[in-house]
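**Q** Fold the stuff below for me.
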Amino acid sequence: MKHPAFVIGLTAGLLATGLAFFSSAGAEDRHLQDPPARVATAVFAGGCFWCVEADFDKVEGVIETVSGYTGGTVEKPTYKQVTRGDTGHYEAVKVTYDPSKVTYDELASYFIRHIDPTDAKGQFCDKGSSYRSAIFVSGQGERQSAETTLTDAGQQLGKKVATQILPAATFWPAEDYHQDYYIRSAVKYDFYRSACGRDARLEELWGKAGKGA
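**A** Below is the predicted model:
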């Protein structure tokens, strides 16, 4: 048996080494870094929330994206209820971001160039009330930003913009299988996105710089 003092010293040394290792490893992992001093959220509806989530996850400064439903009248709606079109909900994505790295204006501009803002019936191959596009705003600052974004889009495209600006409402996260769908079911997602013509239409509208893939 080792002397108690030796065991205590050894244990303390190993603990210190372990903490140093994990501290060093964590510095390289986005999810283990210290959280930013301030975070903010924004909610956008742009048709299929799988695609909107995938697009926003590419933006520097975005911390988290969650697919869900908002703007409707039913509490805790299901995917089947929403896609049936009688709850008033939109498929939407809640974006949590670091304002020191990306601004709301930049997110709104990015969003509008990754959808078809001229389509009043839905987005790409998905038609129906739940697939319409909208920016859900909290406060006058976000509203003004959204209005400027839509005005600029209309002028650039030379067409009437159908994307709505709506007041923020309760956001209900979608079922677990919808979250990170583009990662969990990459093959199915890629086939859907291609078959739906999303990126082809984005390139037609905005050029290659606006292509969402």
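**Q** When you work out contacts or count neighbours from here on, use the C-alpha atoms and nothing else.
**A** Noted.
**Q** What residues sit buried inside stretch 63-81?
**A** By 16 or more other C-alpha atoms under 10 Å, the buried positions in stretch 63-81 come out as Ile63, Thr65, Val66, Ser67, Gly68, Tyr69, Thr70, Gly71, Gly72, Pro77, Thr78.
**Q** Quick one: distance of it to the chain centre.
**A** Distance of stretch 63-81 from its chain centroid, counting by C-alpha atoms, centre = their mean, to the nearest Å, is 13 Å.
**Q** next up, for comparison:
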Amino acid sequence: MSKEETAIFAGGCFWCMVKPFDTMPGIKKVISGYTGGHTVNPTYEQVASHTTGHTEAVEIVFDPDVISYEQLVEIYWQQTDPTDAMGQFQDRGDSYRPVIFVKNEQQKKVAEASKKRLEDSGKFDKPIVTKIEPAKPFYPAEDYHQDFYKKNPLRYQIEEAGGRDKFIKDHWSK
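**A** I've put the predicted structure just below:
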């Protein structure tokens, strides 16, 4: 019987955060949703109003015997601009801020060590501002937001073209 753990990451629009994880071995599911706010079970419209305190995020259910939390954090960094605290690419505001939401002390240690390595690498000219915060309740988004890249490939490509794809190629390609 395989193990299950969860990780929660925010990096702009949750639509763009699903595919990079969804295609990795050991990933059981990736759920788009909302976390970090004060409204119970918010709707997309409520979160988009910037009044609930929530951030769009993905909850990743994974088998730690196949893919580690540390590997997930490394994949996460490579989907974001860790120097932009007020959103990601064309998605602006608190609901799009980059955050690693940690569920326990081990995740916190891994995330902090990874962030420190990135800071020390000199890869970016600006400070690394991605937050590491304790996980709060995660609320799955409406069904039409789930697996968006599969259901709406054309709209997903337009979303990626908003600067994310170019930034990733320019900064994270090996």
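**Q** Got a TM-score for the pair?
**A** The TM-score (TM-score structural alignment, normalised by the length of the second structure) is 0.95; 172 aligned residues with a C-alpha RMSD of 1.1 Å.
**Q** before we move on, the earlier item: from the buried residues of stretch 63-81 of the first structure, which land in strands?
**A** Ile63, Thr65, Val66, Ser67, Gly68, Tyr69, Thr70 (DSSP state E).
**Q** Which residues lie in contact with the fifth one in this structure?
**A** Put plainly, it is Gly68 of the first structure. Phe49, Glu91, Ala92, Val93, Lys94, Phe171, Trp172, Pro173, Ala174, Glu175 (C-alpha atoms under 8 Å, 6 or more residues apart in numbering).
**Q** Now do the same for it: its match in the second structure.
**A** Gly68 of the first structure maps onto Gly33 in the second structure, with residues paired by TM-score structural alignment.
**Q** Compute the number of surrounding residues for Met17 of the second structure.
**A** Number of residues near Met17 of the second structure (other C-alpha atoms under 10 Å) recorded here: 24.
**Q** Report the separation between whichever residue in the first structure pairs up with it and Thr170 of the first structure.
**A** Here Met17 of the second structure is matched to Val52 in the first structure, going by TM-score structural alignment. Counting by C-alpha to C-alpha, to the nearest Å, the gap from Val52 of the first structure to Thr170 of the first structure is 19 Å.
**Q** I'd like to know which elements the top helix by length along the second structure is packed against.
**A** For the second structure, the helix with the greatest residue count under DSSP state H is helix 105-121. When contacts are defined as 3 or more C-alpha pairs under 8 Å, 6 or more residues apart in numbering; DSSP states H and E, helix 105-121 of the second structure sits against helix 69-77, strand 99-102, strand 131-134.
**Q** Give the buried residues for that helix.
**A** Gln107, Lys108, Val110, Ala111, Ser114, Lys115, Leu118, Glu119.
**Q** So the first one versus Ile67 of the second structure, what's the distance?
**A** So that's Gln107 of the second structure. Remark: distance between Gln107 of the second structure and Ile67 of the second structure (C-alpha to C-alpha) = 14 Å.
**Q** and what of the fifth one?
**A** Relative to Ile67 of the second structure, Ser114 of the second structure is positioned 16 Å away (C-alpha to C-alpha).
**Q** how about the equivalent of Thr80 of the second structure over in the first structure, secondary structure?
**A** Thr80 of the second structure maps onto Ile115 in the first structure, with residues paired by TM-score structural alignment. What DSSP: H, G, I helix; E, B strand; the rest coil gives for Ile115 of the first structure is coil.
**Q** In the second structure, which residue range corresponds to the biggest helix by length in the first structure?
**A** Taking DSSP H as the assignment, the helix of the first structure that covers the most residues is helix 4-26. Under TM-score structural alignment, helix 4-26 of the first structure has no counterpart anywhere in the second structure.
**Q** buried set for that helix?
**A** For helix 4-26 of the first structure, it's none, nothing buried (16+ other C-alpha under 10 Å).
**Q** Same check on stretch 113-126 of the first structure?
**A** Of all the residues in stretch 113-126 of the first structure, those buried under the rule 16+ other C-alpha under 10 Å are Arg113, His114, Ile115, Asp116, Pro117, Thr118, Asp119, Ala120, Gly122, Gln123, Phe124.
**Q** If we ignore the residues flanking it in sequence, what's nearest the third one?
**A** Residue nearest to Ile115 of the first structure in three dimensions, not counting chain neighbours: Gly46, with 6.0 Å by C-alpha to C-alpha, 6 or more residues apart in numbering.
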